[in-house]
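K.L.:
Give me a model of this one.
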Amino acid sequence: MYGAIEAGGTKFVCAVSDDSLNILECVSIPTTKPSETMKEVFAFFDKHPVDAIGIGSFGPIDINKNSKTYGYVTNTPKLAWKDYNFVGEMKKRYQVPIAWTTDVNAAAYGELRKGAAVGKDSCVYLTAGTGVGGGGVVNGQLLEGFGHPEMGHILVRQHPEDTYKGNCPSHGNCLEGLAAGPAIGDRMGKRAQHLAEDDPYWKIQAFYLAQAIVNYTLILSPEKIIFGGGVMKQKQLFPLIRESFKEQMNDYVPVPDLEDYIVPCALEDKAGVTGCLLLAEKELNK
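P.N.:
Okay, here's the model as predicted:
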């Protein structure tokens, strides 16, 4: 059996599966402070012993196995979790292999193996919701190095009709500061889901997301770009993003057909958990 923890900023989703990765049990736990949230995580896995666990966590996190703080949540704005030794606390309780990456990297891996990028060797997964985050898989391997990708914090050019200054506490008008759900609400005075489908603002939103994936395309040349997150439930965004991507890329490099290249996630809210289970299986079989 395999275990999964999708550790999000709002909730933790814990799941166990059989050896064929069929989910047998799944629970949602509020993300409060470690002493409260982890108590429930431990209670779940105490009841459901597993052979390996995959964890995809909100970040930033330390994924460098040569680091003294490998397995920690590091410089997170969720102050109760700052410098929390996540993997260390799990290993104290469960002597099983543990895979450790970001929640968006886990979602990218899930989409590659079981979702919108099945049959491909590479993809980028970008989520736009409470924040903006991205993960990637290149040649079948998670995109990681000294650290992990922070794709939501790339610097982007301001849309000429957008006077909003951005709300990222670290970077102001980075991608997340301009295009995450709270930035939309702050700018427009209402949440994204309450804007009309034909609101002119959506072209500005599409401009920022398209600009980001032009950058990812030029750097990583993935075979598929997949969008998830609450903001991306606005399906009218997809044709606008493709149109803006085409305009901004300006035929500089060849890309797949845009209808097949820029797509919504196929696993929807299960992408992260699915990726975590797959990573647990991979870790056990190393």
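K.L.:
going forward, measure contacts and count neighbours with C-alpha atoms only.
P.N.:
Noted.
K.L.:
For Glu243, the count of nearby residues, please.
P.N.:
Using other C-alpha atoms under 10 Å, Glu243 is surrounded by 16 other residues.
K.L.:
One more: Lys68?
P.N.:
9.
K.L.:
Next, the second sequence, to be compared with the first:
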Amino acid sequence: MENVLLGALEAGGTKMVCATGFADGTVVESEQIPTTTPAETAAACAAWFQDKGIAALGIGAFGPTAVNPASPRYGQILKTPKPHWSDFDLLGALAGPLGIPCGYDTDVNVACLGEATFGCAQGLDTVLYLTIGTGVGAGVLSSGNLMHGMMHPEAGHVPMKPDPRDPIATDSSCPFHPSCLEGLISGAGIKKRWGKSGGEMADEPEAMDILAGYLGQALAIYILCYSPQKIIIGGGVADHTPIVELARPKAAEALNGYIVTPEMDDLEHYIVRNSLDGQQGIMGCLELARRALEQ
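P.N.:
Here you go, the predicted structure:
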């Protein structure tokens, strides 16, 4: 298995990252392909992998998407605001032309898998990975398995207690929820309030305190519901602002001493930033490909 070349596809709403590598997480080569129409994008990705000699492909897709292999819609993008992508069979459009085993999951689940296999969560079996960028998504590894159910976690849409200082506290950027985490803390929410990116607002104390307050609320919910052994946070907004550090004491405040564990006594090493230099998604896809080949 060590010398078998594997494929990885991080399928995002704005770009597809195609890569090859090995089961130890080594990435050999990669290329970005713009996300346009479904048929055009899938064909371009399949063509990129066609002559690489990969034995299996791991796909981490933007959601919502059907991740249960028993579902008749397995591998399809579900209802999405991205034009033309709803109901598109992404897995089928790639597995068909390539004719190789394929593993399929969400982009945040594979990022979680990457950190658990190769990164700062090695040796742990219950981990939460949160990405805060254009949107907000959560991937959950529970007892060693990526969490699925009727679909997959959509923990970016948990409701938030509005901050009275917040001009969009009950009118967030989410078209479905007036005050969910994604609508309030994502890049779109930041843009709606202040007309700037998260990085451009990073030195504004009140803005960062508002965002960190929402993040702290959400982290408290995740700790109570998933009981993760580590929480890892990535994404453009998180990477370019101090909200991770600011949210740690706010999560503890929200829990109010209810959870008493060694992890809660060491929040600096419990709620952390991603550890794989932005490669956690691709590396997780390589692990997904390895598992698909073994099966």
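K.L.:
what TM-score comes out when they're superposed?
P.N.:
Remark: TM-score between the superposed chains equals 0.96 [TM-score structural alignment, normalised by the length of structure 1]; 286 aligned residues with a C-alpha RMSD of 1.3 Å.
K.L.:
Which parts of structure 1 are strands?
P.N.:
Along structure 1, counting by DSSP state E, strands occupy 2-7, 11-17, 23-30, 52-57, 72-73, 84-85, 98-102, 123-128, 132-138, 141-142, 225-228, 262-264.
K.L.:
Just tell me what Gly234 of structure 2 corresponds to in structure 1.
P.N.:
Under the alignment (TM-score structural alignment), Gly234 of structure 2 pairs with Gly228 in structure 1.
K.L.:
give me every residue that touches its match.
P.N.:
Tyr125, Leu126, Thr127, Ala128, Pro264, Cys265, Glu268 (C-alpha atoms under 8 Å, 6 or more residues apart in numbering).
K.L.:
Now for the residue mapped onto Glu259 of structure 1 from structure 2: which residues touch it?
P.N.:
The alignment partner of Glu259 of structure 1 in structure 2, by TM-score structural alignment, is Glu268. Going by C-alpha under 8 Å, 6+ apart, Glu268 of structure 2 touches Glu245, Arg248.
K.L.:
still on that earlier bit, may I see the strands of structure 1 organised as TSV, with distance to Ala280 of structure 1 added?
P.N.:
Supplementary listing: these in TSV, determined by distance: least, C-alpha to C-alpha, whole Å:
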stretch	distance to Ala280 of structure 1
strand 2-7	6
strand 11-17	10
strand 23-30	13
strand 52-57	4
strand 72-73	18
strand 84-85	19
strand 98-102	6
strand 123-128	19
strand 132-138	16
strand 141-142	13
strand 225-228	22
strand 262-264	25
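K.L.:
Out of these, which gets nearest to Cys174 of structure 1?
P.N.:
For the strands of structure 1, proximity to Cys174 of structure 1 was assessed by C-alpha to C-alpha; strand 132-138 is nearest, at 10.0 Å.
K.L.:
how near is the match of Glu259 of structure 1 to Ala202 of structure 2?
P.N.:
20 Å (C-alpha to C-alpha, to the nearest Å).
K.L.:
Do you have the helices of structure 1 handy? List them.
P.N.:
34-47, 86-93, 103-114, 175-179, 181-188, 201-220, 237-249, 258-261, 271-284 (DSSP state H).
K.L.:
So Gly110 of structure 1 sits against Gly272, correct?
P.N.:
Yes: assessed by C-alpha atoms under 8 Å, Gly110 of structure 1 is found in contact with Gly272 at 6.5 Å.
K.L.:
center of structure 2 - which residue?
P.N.:
Nearest to the geometric centre of structure 2 sits Val108, at 2.2 Å (C-alpha atoms, centre = their mean).
K.L.:
I'd guessed it sits against Leu130; true?
P.N.:
Yes: taking C-alpha under 8 Å as the definition, Val108 of structure 2 is a contact partner of Leu130 at 7.2 Å.
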